[in-house]
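Enquirer: need coordinates for the below:
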Amino acid sequence: MFTTDLDLAGRPVVVFGGEPAVLRHLARLERTGAQVTVVAPAVCPAIEAMAKAGRLRWHARSWQPDDLRGAWYAIACTPSDDAAIAEAAHKQRVFCTPGDTAALDTAPAGHPGPGVALIGAGPGDPGLITVRGRELLRAADTVLVDRLAPLELLADLRPGAEIIDAAKLPYSRTTAQDQLNGLLVDRARAGRFVVRLKGGDPYLFGCGFEEVSACTQAGIPVTVVPGVSSALAAPALAGIPVTHRGITQEVTIVSGHLAPDQERSLVDWHALGQRKATLVILMGVTHVERTTQLLIRAGRDAATPALIVQDAATRYQRVWHSTLAHLAEDCRTHEVTPPAVFVIGPTAGLKTPRPPASPMP
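Expert: Okay, the predicted model is just below:
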């Protein structure tokens, strides 16, 4: 495994392999600012999401010696080609290290023992995980990680920790929830300390209670570590409070992943359209036009301020101010993609005051 002492900023690095074990390497490489290319016929959903977001390039094919041309560094983490890749790298004078394929080592001192920890990793910045969450993550034997969890946190796992990609890409490949529940139970019964690492807070639109219930019904001890939700963090990081004295004293957080007129939707959009409370919508990009139209028809002023925050708490964060009437149009104009948070209400129009300039010496 490569050392973080290498100066990789802006340098081309090629990673061979697309299994979840590669995520640890990618997490460390992302810290360095390297220009990363992944070469693999198939990759796990988290790597696919990173490629779609432009965080790395992915060549969906088998490796070739020419992949090493111009590379400054390489990592081989494939099921069977590591030796051949290392030999090709040696001939081309490219520094290459093998992937970490070692078996799980013995538990470190203070190991929690068999069980499961459900940890909210926060909205995107790895520094926003709680101290308790980071402590338990570093002790994990197995980590089931979601796409929205900060993958940089995987760089600090102990040697030999197993990584399972539990990513659920919107409207794409999904891992059935009962399968995830089964993995948690099976790994814990095998004597491992398992961490379920989830973006945001595990109990806010995160299926956390389902996973806890599955474990407790199987007799598996579970620890729940709350996390910072993007529902509150995204507006704050954009300089917007969801409540403000004299403006609004209430906030409603809803999921917009279902169309507002779909039978399975449990959100009373008509009632929300008649209120003046701050409305925070998560997972609402796909149905934003139908949602805003319904809110306006129900009584919300079309000129109500609105805010869009995409990729909150990451280096890719983007923020746009809009109105309820123009929210869908602005999403199209700026090509907004998930994950994004919408804030609708009077506070969304507030401007963060700039600090006064320091007096000249």
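Enquirer: switch to C-alpha atoms for all contacts and neighbour counts from now on
Expert: Fine.
Enquirer: the closest residue to residue 254 other than its chain neighbours: neighbour count?
Expert: Taking CA to CA, 6 or more residues apart in numbering as the measure, residue 254 lies nearest to residue 281, with 5.1 Å between them; neighbours along the chain are not counted. Under the neighbour criterion other CA atoms under 10 Å, residue 281 is assigned a count of 22.
Enquirer: before we go on, could you also do this sequence so I can check it against the first one:
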Amino acid sequence: MTSLSRLSPPFAPGTVWLVGAGPGDPGLLTIHAMNALAAADVIVYDALVDPAVLSFAREGAVLEFAGKRGGKPSAVQRDICERLIELACDGKRVLRLKGGDPFIFGRGGEEALALSDAGVAFRIIPGVSSGLAALAIHGVPATMRRTNHAVILATGHAAPDAQIEWTSLARTGAPIVLYMAVSSLPSIVEGLLAGGLAGDTPAIAVHGATTGKESIVEGTLEVLPRLAEEGLIRSPAIVAIGAIAAFRSAIVNHLLEFGSEAAQ
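Expert: Just a heads-up that it's a prediction; the model follows:
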């Protein structure tokens, strides 16, 4: 039998691996991610990396928390980049571990640029995107031939110098999958309604996908702010709006739920 470690490239000292940890359940880690956990000297991880994933770190590895959570004290991105460079220059095997995929709202691109500018060699290991996995495991396809041939991935928190045109996104008619949007749902929903999206457009929110804290809420676009205000939609959550969100109801009676039992 082929050893799984032989399927990954060597993790050389003085290099950084930017790795996606997936949505939470360790079973959704890639082989490359598992091998990186087994080899890294230092693991710099985000708030959305599940503790079960970190349990696969090799004995003696140093774990450094560098998480960002809305409304709470968070690590500054510049400091994180500088820390990665410092550790690599010290000859460490540095694993930068991010929830989901590092290049989908994970600031992996910013860290890649910083490492490149500093002359530090790095490798990028994609992960299972939380936005798509949270839906798929509960029977919500990102695309369906009879409903949509495109899907929009959007963050609820734009950069300080950027603005998201929710009215324009609504006019595309494509389903919208929201990351980090719970606190911004009132303004997002207002913009989508102003763009012509119907208030009864199906919507679904998945909190803590694939973890023991998982919960699901199904509703419509217009009730999303109220559901969030009442605490029924909690952060971190993935929110999908559009025809695809109604698909789960057609198959749920025969769908084997992933991991913990989902709240109905």
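Enquirer: rewinding a little: the residue nearest to residue 254 of the first structure pairs with which position in the second structure?
Expert: Taking TM-score structural alignment as the criterion, the aligned counterpart of residue 281 of the first structure in the second structure is residue 178.
Enquirer: and if you look at residue 47 of the first structure?
Expert: With TM-score structural alignment as the criterion, residue 47 of the first structure pairs with nothing.
Enquirer: just residue 38 of the first structure next, same as before
Expert: Taking TM-score structural alignment for the superposition, residue 38 of the first structure sits opposite a gap in the second structure.
Enquirer: might one say that residue 38 of the first structure is in contact with residue 59?
Expert: Yes - under the criterion of CA atoms under 8 Å, residue 38 of the first structure is in contact with residue 59, at a separation of 6.2 Å.
Enquirer: in the first structure, what stretch matches the helix or strand hosting residue 79 of the second structure?
Expert: Following DSSP states H and E, the helix or strand that holds residue 79 of the second structure is helix 77-89. Following TM-score structural alignment, the partner segment of helix 77-89 of the second structure in the first structure covers residues 177-189.
Enquirer: what is the helix or strand hosting residue 64 of the second structure packed up against?
Expert: Taking DSSP H and E as the criterion, residue 64 of the second structure maps to strand 62-65. Other helices and strands packing on strand 62-65 of the second structure, by 3 or more CA pairs under 8 Å, 6 or more residues apart in numbering; DSSP states H and E, are strand 42-45.
Enquirer: distance of residue 193 of the first structure from residue 203 of the first structure?
Expert: As judged by CA to CA, to the nearest Å, residue 193 of the first structure and residue 203 of the first structure stand 21 Å apart.
Enquirer: neighbour count for these two, which is higher?
Expert: Of the pair residue 193 of the first structure and residue 203, residue 193 is the one with more neighbours under other CA under 10 Å, namely 24 against 19.
Enquirer: can you give me the strands in the stretch 151-264 of the second structure?
Expert: Ranges of strands within the stretch 151-264 of the second structure are 152-155, 176-179, 202-207, 215-220, 237-241, based on DSSP state E, counting those that start in this stretch.
Enquirer: need the ones you listed in CSV (columns: distance to residue 81 of the second structure).
Expert: Shown next, in CSV, are the strands of the stretch 151-264 of the second structure (distance: least, CA to CA, whole Å):
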stretch, distance to residue 81 of the second structure
strand 152-155, 22
strand 176-179, 23
strand 202-207, 29
strand 215-220, 34
strand 237-241, 26
